[in-house]
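S.K.: Predicted model and sequence follow; I will ask about them next.
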Amino acid sequence: MTDELIVYAVGDIAPDRDDPGSLFQHVSGLLNQGDIVFGQLEAVLSERGTPLPQARLVCRAKPQVARALKDAGFRIISFASNHCMDLGREAFIDTLNVLNQAGLSVIGAGRNIAEARAPAIVETKGTRVAFLSYNSILPQAYWADVDRPGCVPMRAYTIYEQVEHDQPGTPCRIHTYPHRGDLDALVSDIRQAKLQADIVIVSMHWGIHFIPAIIADYQRDVAHAAIDAGADLILGHHAHILKGIEVYNGKVIFYSLCNFAIDLAAPKELIERPGHKEIAKLNPDWKPDPEYPTYFMPPDSRKTIIVKCEIVSHRLKRVSFLPTIINKQSQPEVLSATDPRFAQVVNYIESISQDQALGTRFTAQGNEVLDK
């Protein structure tokens, strides 16, 4: 019996269809071959609740999504999202309950801050893998406290510096810094998890959404601090577009895995909202496409990946990714190396990684891609 352990990890998930399992029909076979599968939930799974005033775009999905996730192969779900409290406390608790009832471990969110911070530790084939999750995209009061439900905060501050002081109205330089208390708590969490597990994987809901390539300063600071504290892998979410990949001290940082399984139609009322019009300016290519009726995202958001980790003898031996495409039915499909779109995904990731001076170049081995 081999002690090799396969972990798959994917990006944002928010099915909104009568048969949520159909969203995974092209990938469930692969995911069910993994020993541990991780994903980020972007929707509240409840039929209760009313939108909170600070919820900019409410993401609600049917409770049966939890069962569909389990059937698709998922085992660990992060609910540390800027949508986790969109519909209030009751709907938030409903989501935790329905995920747990389906046999899924939830990280990054809880009935109080202690529960939200607790790692999910999975022991398989003699290896213990710990998962932690944090959120930097935080509407007011979405983060947990001693006696308040919510997600685990990893807040950041933004400073706008006027570069040309004698030129009013010219573009500014943007600096971001991690919240020191949140970062100290994250480091402590990772160190404690490392005492309990062989491998520690950290999920971060963070970053600049929809804008190609750009990585905020605080993301690098947090990622490097997490690895210095003992994290073995960083998985980024929220940006709804792929971001670059960095190798820091031998550990891989995926700054954004993009979307994985999201249904989002483009009704006229959404397109004409002032809030959406402002967000759409971030990506000039973001326009309704009749060929993608349930995937209202910029074209670059159709490129995504599945992370594959191979753990041998209690060590993370190999990290690769599988280029994947979102089809016209909003479904992820893993690409073969012979498919021209495979190279398009790889070239895109290499380009945005170089744009941000991350120092990574990639090579394909079969249908998988690794750092050279």
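M.R.: It's in. Numbers count the residues shown, from 1 in each chain.
S.K.: Could you use CA atoms for every contact and neighbour count after this?
M.R.: OK.
S.K.: check contacts around Ala9.
M.R.: Ala9 sits next to Val37, Phe38, Gly39, Leu235, Ile306, Val307, Lys308 when contact means Cα atoms under 8 Å, 6 or more residues apart in numbering.
S.K.: hold the first one in mind and look at this next one:
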Amino acid sequence: MNEVSILLTGDFCPQLRVEDLILKGQMQAVFNDLKAEFDKSDLNIVDLECPLVKDGQTIPKTGPHLKAHPEGVKALQYARVGLVAMANNHIMDYGSQGLFDTMELCKGAGIATVGVGRNLEAARKPFYTEIKGTRIAVLNITENEWSNTHGDEAGANPLDLAKNFHDIRQAKSQSDVVIVIFHGGNEFYELPSPRTKETLRFFVEAGASAVIAHHTHIVSGYEVYEGAPIFYSLGNFVFDWAGQRNSFWNTGYAVRLKIGKHTPVSFEIIPFEQNDAKPGVFRLSGEALSKFNDNLSRLNSVIADDAQLKKQFDDYCRSKKDIYNIYLEPYRNSLLASLRKRGFIPSMFSKEKRRLMLNITRCEAHRDILLKSLEN
């Protein structure tokens, strides 16, 4: 049988308790009963959500700076990961040197990378492989935040529909199957925005055989569009966070794509719990698995209904309105503006405020909420 099996997961950030296990060489305690799923795949692909560095210079940005110990690459090797998707909003947290060091580390471990490079041209390049006579291309794209390159600088492949369309079409002309891995969406929101749904469907229309998304740190649903599966968020894979226990943060799923050379891509979903009371990843079973499946069915039904999807996103935007209004609040009063102009009161636009404004206007997911807040 020439069917190709490719396993994909969401965010991998092997910090805190997981890092402790890795440094002790206890790899089995990281992956537990999920290891068997990696062992039976022809190719395993993981979203590497942080640079693997001991230290370095951080970049100015909003949000946390993430990193994990370079020994984390041994966990990827243990799980037989052959490719890491690196186009995400944290891979440049420790600058271009952190990116280059992580790429070299992976290369030395026999793990390919996709979605990043020393410039935009390199970051846009797909990963190609041939397995059992089927040629497969993998592209990796991320929304526009702090890691993207747009020219000669190092960084991650940005969401740019015109360029993305060209790249998918070009990859399709040189392969049998194209997998697009997308990092984006609204963090902690369990559904795609209508724009995200439209964008990921556009990737299929351009030629993608399957689209896999992550970034939101919460499980979302999926659909099959024009014969291609679209997964809107796999949730976290290995991402220990001290402030998150017994929450949405601790549930995720892997997707096994089953690929034939001349047949539509089929799939299997593998739900798990990660880094809750115990560090590591464990397959769901029993009542927990039943609840997961019920929730996934609920999400799928909303995704299938455009009117309901829009309503829920509008409700979500309303819940964020006050936060985004605070982000935007300038001096409105003419007297205050005059005093500011004369230097009697400080500018509200500090460097930190400017970075915040840049991010919420540049990043597509943030901008969706910003526009709704202004409309309301």
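M.R.: Right, received. Where do you want to start? Here the structure is a predicted model, which means the values were calculated and not measured.
S.K.: need the contacts of Ala9 of the first structure in a markdown table with secondary structure and neighbour count, can you?
M.R.: Formatted as a markdown table, those follow (DSSP: H, G, I helix; E, B strand; the rest coil; neighbours: other Cα atoms under 10 Å):
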| residue | secondary structure | neighbour count |
| --- | --- | --- |
| Val37 | strand | 23 |
| Phe38 | strand | 23 |
| Gly39 | strand | 23 |
| Leu235 | strand | 25 |
| Ile306 | strand | 22 |
| Val307 | strand | 22 |
| Lys308 | strand | 21 |
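S.K.: residue contacts, the aligned residue in the first structure for Ala109 of the second structure?
M.R.: Ala109 of the second structure maps onto Ala102 of the first structure when the alignment is built from TM-score structural alignment. Ala102 of the first structure makes contacts with Ala66, Arg67, Lys70, as judged by Cα under 8 Å, 6+ apart.
S.K.: The second one falls within a helix, correct?
M.R.: Spelled out, that is Arg67 of the first structure. Yes - per DSSP: H, G, I helix; E, B strand; the rest coil, Arg67 of the first structure lies within a helix segment.
S.K.: Check the gap between the alignment partner in the second structure of it and Gly108 of the second structure for me.
M.R.: In the second structure, the residue matched to Arg67 of the first structure (TM-score structural alignment) is Lys74. Counting by Cα to Cα, to the nearest Å, the gap from Lys74 of the second structure to Gly108 of the second structure is 11 Å.
S.K.: which of those two has more neighbours?
M.R.: Counting neighbours by other Cα atoms under 10 Å for Lys74 of the second structure and for Gly108 shows that Lys74 has the greater number, 17 against 11.
S.K.: ok, the more buried one to Asn119 of the second structure distance?
M.R.: Relative to Asn119 of the second structure, Lys74 of the second structure is positioned 27 Å away (criterion: Cα to Cα).
S.K.: Not counting sequence-adjacent ones, nearest residue to whatever residue of the first structure lines up with Leu234 of the second structure?
M.R.: Counting by TM-score structural alignment, Leu234 of the second structure lines up with Leu257 in the first structure. Nearest residue to Leu257 of the first structure, sequence neighbours excluded (Cα to Cα, 6 or more residues apart in numbering): Gly11, at 4.9 Å.
S.K.: How many residues are close by the aligned partner of the one you found in the second structure?
M.R.: In the second structure, the residue matched to Gly11 of the first structure (TM-score structural alignment) is Gly10. As a burial measure, Gly10 of the second structure scores 32 neighbours (other Cα under 10 Å).
S.K.: Gly10 of the second structure is in contact with Gly235, isn't it?
M.R.: Yes - using Cα atoms under 8 Å, Gly10 of the second structure is in contact with Gly235, at 5.8 Å.
S.K.: List the residues that are in contact with both of those two.
M.R.: Common neighbours of Gly10 of the second structure and Gly235, counting by Cα under 8 Å, 6+ apart, are His214, His215, Gly252, Tyr253.
S.K.: Could you dump those into TSV with secondary structure added?
M.R.: Shown next, in TSV, are those (three-state DSSP):
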residue	secondary structure
His214	strand
His215	coil
Gly252	strand
Tyr253	strand
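S.K.: mind giving me CSV with the residues you listed and columns for neighbour count and distance to Ala171 of the second structure?
M.R.: Shown next, in CSV, are these (neighbours: other Cα atoms under 10 Å; distance: Cα to Cα, whole Å):
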residue, neighbour count, distance to Ala171 of the second structure
His214, 27, 22
His215, 26, 24
Gly252, 28, 29
Tyr253, 25, 27
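S.K.: Tell me the one among those nearest to Asp305 of the second structure.
M.R.: For these, the residue nearest Asp305 of the second structure by Cα to Cα is His214; the value is 21.3 Å.
S.K.: what do we get in the first structure for that closest one?
M.R.: That one, His214 of the second structure, aligns with His237 by TM-score structural alignment.
S.K.: How about Leu43 of the second structure?
M.R.: By TM-score structural alignment, Leu43 of the second structure lines up with Ile36 in the first structure.
S.K.: Wait, its match touches Val10, no?
M.R.: No - using Cα under 8 Å, Ile36 of the first structure is not in contact with Val10, being 11.5 Å away.
S.K.: ok, the two, which is more surrounded?
M.R.: For Ile36 of the first structure versus Val10, neighbours defined as other Cα under 10 Å are more numerous around Val10 (26 against 21).
S.K.: Surely that one forms part of a helix?
M.R.: No - going by three-state DSSP, the assignment for Val10 of the first structure is strand, not a helix.
S.K.: which residues touch it?
M.R.: Phe38, Gly39, Gln40, Leu257, Asn259, Phe260, Ile305, Ile306, Val307.
S.K.: I'd like the residues you listed written out as TSV, with distance to Tyr134 of the first structure added.
M.R.: Shown next, in TSV, are those (distance: Cα to Cα, whole Å):
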residue	distance to Tyr134 of the first structure
Phe38	14
Gly39	13
Gln40	11
Leu257	15
Asn259	18
Phe260	19
Ile305	21
Ile306	20
Val307	19
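S.K.: Kindly state which residue of the first structure is aligned to Gln174 of the second structure.
M.R.: Alignment note: Gln174 of the second structure maps to Gln196 in the first structure; criterion TM-score structural alignment.
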